[in-house]
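Q: Mind looking at a prediction? Sequence and model below.
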Amino acid sequence: MFTRFANQSIADALKDTPVVLITGARQTGKSTLCRQLVKDGIFKGESVTLDDPATLAAALADPLGFLLDLGKHVIIDEVQRAPELFLSIKKLIDEDRKGRRIILTGSADVMMLPKVADSLAGRIEIYHLWPLAQSEIHGKPSGFLKTLVSKDAHFPSRKSNWEQIIQIIKAGGYPEAVQRESEARRAKWFESYIIAVLQKDIRDLANIEGLTQLPNILQLIATRVGSTINLSDIARLSGVKNTTLQRYTALLEQVFLILRIPAWTPNAEGQFVKSPKIVLNDTGLLCHLRGEGESLIENRTTAGSFLENFVVMEIIKQLGWFDDFLKPYHFSIHKGAEVDLVLENRKKQLYGIEIKSTATVRESDFRGLKRLAELAGDKFQKGIVLYTGEQTLGGFGGKNLHAVPVSALWAP
């Protein structure tokens, strides 16, 4: 079993928060995490899943009675299947805020459902569980973000192996897929997984006629990771109307298969890109959808978008248990400089991260970071180029600009 670093934060939340919601795509380990909370004695109560037809029927028939029968401490799995429960949860929490503790898990973003967010405002704490981060697979918390935001700390040089990096990208972070012994077995798992999510989780959210079109749309999105999304282009290739495509991509986002990274734009005139980038939640899934494997080892250019998706998601996973607030963006100027990932704290201070699949770095690799620093002024704190070499390097035209091995992402 893998250790999830969100465990302690969830344990702390249960001390003073009546409802804890754990969201994440199907098979990311939400139920396993809940079982661990019970095993460790952090939570004591009954556990039910709404994937069970009889349990779901009881919850839909009489939401309040269903909850009362379960007791004051309960875990309800796959709660998106019965959004009718939320008003009854609100009623019970308002009657006994200190005595009740409810853990909810959802394979879809239930906070996007009508009236759900309002019903639990001020009563709920939300945690998101992505597929495993590399530091969770290795069982050692990463010090990457702490070093990034620290003024005095520096990234040490790290051993790096290109073939190993590609193997990490191909395996991804889904617990079941990571433990498969061969690529063929992993491919079988991903095939079944995609069918389960698209036919079950999305059907729970919307009764759509074009369910058979979603695999093709997801595949088209996968070919465009690392770039700003052009829905009109995907609509043309898929034969789906633009308005329908917007609905489909929103559903894919709601079941956490894709994630939009908004654009950071300064308070200045210029041809700044304002469209979001889209990344897939897992590079194992990305490799499966694009049919890429060993060929990535030989072609670093092709591997670039896979590495970018991997790094962006790895950092987003770490943000889930990092103490400081950092919001992810990307930065780009039309036909000009760009930065793959920009992290902004509550003080509007910026940390820029450029991602390169090369084993060496050049002065030109810092072009986007330097432009970002010019626009942000004193708000710019640090810029790094994550690359596949081994040395941490400075001297790129600024004391806060460094090249850092990508393996620093999972180093303690």
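A: That came through, no problem.

Q: Only C-alpha atoms from now on, for both contacts and neighbour counts.
A: Will do.

Q: so Leu104, which of the three states?
A: strand (DSSP: H, G, I helix; E, B strand; the rest coil).

Q: meant to ask about Ala187
A: Taken by three-state DSSP, the conformation at Ala187 corresponds to helix.

Q: Tell me who's in contact with it.
A: Ala187 is in contact with His288, counting by Cα atoms under 8 Å, 6 or more residues apart in numbering.

Q: Report the separation between it and Val178.
A: Ala187 sits at a distance of 11 Å from Val178 (criterion: Cα to Cα, to the nearest Å).

Q: and if you look at Leu245?
A: In terms of Cα to Cα, Leu245 sits 31 Å off from Val178.

Q: And for Pro18?
A: Pro18 is 34 Å from Val178, where distance means Cα to Cα.

Q: So Ser119 is in contact with Lys90, correct?
A: Yes: the criterion here is Cα atoms under 8 Å, and Ser119 meets it with Lys90 at 6.2 Å.

Q: okay, those two: which has more neighbours?
A: Using other Cα atoms under 10 Å as the criterion, Ser119 and Lys90 rank with Lys90 on top: 20 against 17.

Q: mind checking the SS state of the more buried one?
A: Lys90 carries the three-state label helix when classified by three-state DSSP.

Q: hold the first one in mind and look at this next one:
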Amino acid sequence: MDSQKYIPRSVENCAFDETLTGRHMVFIAGPRQVGKTLLAKNWLKQKECASLYFNWDDPSIRRAYLANSRFFESPARSLSIRDPWIVFDEIHKRNRWRDILKGAYDSFNDEFRFLVTGSARFDVFRRSGDSLVGRYNLFHLFPFNLSEIIGTNRKTCFLEENVPKKLFAGFDEEISCALPPAMEQAFHGYLRFGPFPEPFIRQNERFSRKWHQDYLSLVIREDLKDISRVLDLDKIEHLLLLLSPRIMAPLSMANLAGELEVAHTTVKSWLEQLRRLFLIFSVPPWTRKISRGLRREKKWYFLDWLYAPEGPARLENMVATCLFRACSAMTDMGYGHYKLYYLRTIDKREIDFIIEVDNAPMVVIEVKSTDKVLSNSLRNRHRWFPKPTLGIQVVDRRGILERHPDQSWLVSVERFLSLLV
């Protein structure tokens, strides 16, 4: 893959769609080193506004603001174009950043467009009292998906349909399309190097190992202090090491607390901080009324599956990440409220993933390394979901595409993941 070529990101299809955002500020949040700055600069270049990029980590930008709170106005007007775009990067690290944005938007929203990029704090402040309510739309930029890598860059996918019959028809049509010739090589690199742009594009084993080692330290020791007063950073790093072999299983907070020699509530708080930093994410159990009860603990996965053990755990983590990203994207795009769950009963019947749309289960997914036989849980899912659902068993074998009764499919993992936004 050409490291100098810009790879368009699917979030651009919705974040810059005025039918969705109107003239609101566009906020793009996401993990460190996921490509937010590159996306912003590329957008400015397209709109002929390259000079209107302002990184608030730059002392000269902060001095310019202190001297004149409208410091961006003259450069924007001097371009003599309609609706120039202005980018404020890393402004969320500054004191009173919400007041700064509120003042800029209220003064210039009829003339200028604003793109604001940042990380964990965007999701954090949205949960608290917010002076920017009604002035922005928040979107998420996650690491690459397969459609971005192979250049199809989906604007949406079969999940946009929340009526079962339409969803089934959309999936049938999309899953049967021929795969691009580059798919096998792209998927091999995707699984091997992970979804983050730099290690994926370089595709060098030593670089990837070094990058992934350094990334954890950077996020924990630099970004964590931005959103938390956590002091015991060594134990948080240890927590991540303990989390790795627990991928695929409901996570016992009590066991982790015992190994770390901290309180149960402390472990819960640390996991939440790591989630806000986009290092990990949780998949809760599906909690509708089901006979034989449910396991109540959440499953936790890494956003980058390279931190999961090789083998079935890494495969499941990769599928989990792509489903989590798709649910977030479909919600951001306004198609509904998408949530990802798993199901496990007391008698150990299990379904790996359930996609729920507006409180209705729509898609049921099982992940298998090589098994070409449809799982009992998938075949008999109607016992838990009386209304029709799409059943998909994803297998780590190339060239698999089988249709079974009751809207059930057996599909190669790369074919399935290529359908997701």
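A: Structure's in. What do you need? All of these numbers come straight from a predicted model, not from anything done at the bench.

Q: So after superposing, what's the score?
A: Aligned and superposed, the two chains score 0.83 in TM-score terms (TM-score structural alignment, normalised by the length of structure 1); 388 aligned residues with a Cα RMSD of 3.1 Å.

Q: which one of Pro18 and Val178 of structure 1 has more residues nearby?
A: The residue with the greater number of neighbours, taking Pro18 of structure 1 and Val178 and applying other Cα under 10 Å, is Pro18; the counts read 25 against 18.

Q: Chain neighbours aside, what residue packs nearest to that one?
A: Closest residue to Pro18 of structure 1 in three dimensions, ignoring its sequence neighbours and counting by Cα to Cα, 6 or more residues apart in numbering: Arg101, at 4.7 Å.

Q: repeat for Gly391 of structure 2
A: The spatially closest residue to Gly391 of structure 2, leaving aside those adjacent along the chain, is Ser408, at 4.4 Å (Cα to Cα, 6+ apart).

Q: so how many other residues sit close to that neighbour?
A: By other Cα under 10 Å, the residues close to Ser408 of structure 2 number 20.

Q: Just tell me what it corresponds to in structure 1.
A: Under the alignment (TM-score structural alignment), Ser408 of structure 2 pairs with Leu401 of structure 1.

Q: and what of Pro386 of structure 2?
A: For Pro386 of structure 2, the aligned position in structure 1 is Gly377, judged by TM-score structural alignment.

Q: Just confirm that match is within a helix.
A: Yes: under three-state DSSP, Gly377 of structure 1 falls within a helix.

Q: check contacts around the equivalent of Arg246 of structure 2 over in structure 1.
A: Counting by TM-score structural alignment, Arg246 of structure 2 lines up with Arg224 in structure 1. Shown here is Arg224 of structure 1, whose contacts under the criterion Cα under 8 Å, 6+ apart are Ile278.

Q: Kindly report the same for Thr228 of structure 1.
A: By Cα under 8 Å, 6+ apart, the contact set of Thr228 of structure 1 is 275-278.

Q: the strands in the stretch 101-250 of structure 1, which residues?
A: Applying DSSP state E, counting those that start in this stretch to the stretch 101-250 of structure 1 gives strands spanning 101-106, 124-128.

Q: Provide the aligned range in structure 2 for the shortest one.
A: Aligned by TM-score structural alignment, strand 124-128 of structure 1 corresponds to residues 136-140 of structure 2.

Q: Show residues contacting that stretch.
A: Contacts with stretch 136-140 of structure 2, where a contact means Cα under 8 Å, 6+ apart, come from 11, 15, 21, 24-30, 328-329, 332.

Q: Average offset of it relative to structure 1?
A: Once superposed with structure 1, the aligned residues differ from stretch 136-140 of structure 2 by a mean of 0.9 Å; criterion: mean Cα distance after the TM-score superposition for structure 1.

Q: Run the chain-centre distance for that stretch.
A: Centroid separation for stretch 136-140 of structure 2 versus its chain: 13 Å, with Cα atoms, centre = their mean, to the nearest Å.

Q: Equivalent analysis for stretch 154-167 of structure 2, please.
A: Taking Cα atoms, centre = their mean, the mean C-alpha location of stretch 154-167 of structure 2 is offset from the chain mean by 19 Å.

Q: what comes up buried for that stretch?
A: By neighbour count with 16 or more other Cα atoms under 10 Å, stretch 154-167 of structure 2 contains the buried residues 154, 156-162, 164, 167.

Q: Ile10 of structure 1 maps to what in structure 2?
A: When the two structures are superposed using TM-score structural alignment, Ile10 of structure 1 falls opposite Ala15 in structure 2.

Q: swap that for Lys348 of structure 1, please
A: With TM-score structural alignment defining the correspondence, Lys348 of structure 1 maps onto Ala360 in structure 2.

Q: check contacts around its match.
A: When contacts are counted by Cα under 8 Å, 6+ apart, Ala360 of structure 2 touches no other residue.

Q: Distance check, Gln164 of structure 1 against Thr388 of structure 1.
A: From Gln164 of structure 1 to Thr388 of structure 1 the distance is 11 Å (Cα to Cα).

Q: Ok, Trp162 of structure 1 next?
A: The gap separating Trp162 of structure 1 from Thr388 of structure 1 is 7 Å, by Cα to Cα.

Q: who has more neighbours, those two?
A: Looking at Trp162 of structure 1 and Thr388 with other Cα under 10 Å, you find the greater number of neighbours at Thr388, namely 25 against 17.

Q: Wait, the more buried one touches Thr358, no?
A: Yes: under the criterion of Cα under 8 Å, Thr388 of structure 1 makes contact with Thr358 at 5.8 Å.

Q: contacting residues for Val273 of structure 1?
A: Residues touching Val273 of structure 1, when contacts are defined by Cα under 8 Å, 6+ apart, comprise 263, 265, 331-334.

Q: Check Phe385 of structure 2 too.
A: For Phe385 of structure 2, the set of contacting residues under the criterion of Cα under 8 Å, 6+ apart consists of Pro361.

Q: again, 10 Å this time
A: Listed by Cα atoms under 10 Å, 6 or more residues apart in numbering, the contact set of Phe385 of structure 2 reads 288, 290, 360-362, 364.

Q: May I have the secondary structure class of Leu67 of structure 1?
A: When the structure is split into helix, strand and coil by three-state DSSP, Leu67 of structure 1 lands in helix.

Q: Would you mind measuring from it to Gly389 of structure 1?
A: 55 Å.

Q: Who has more neighbours out of the two?
A: Neighbour totals were compared for Leu67 of structure 1 and Gly389, and Gly389 leads with 23 against 19 (other Cα under 10 Å).
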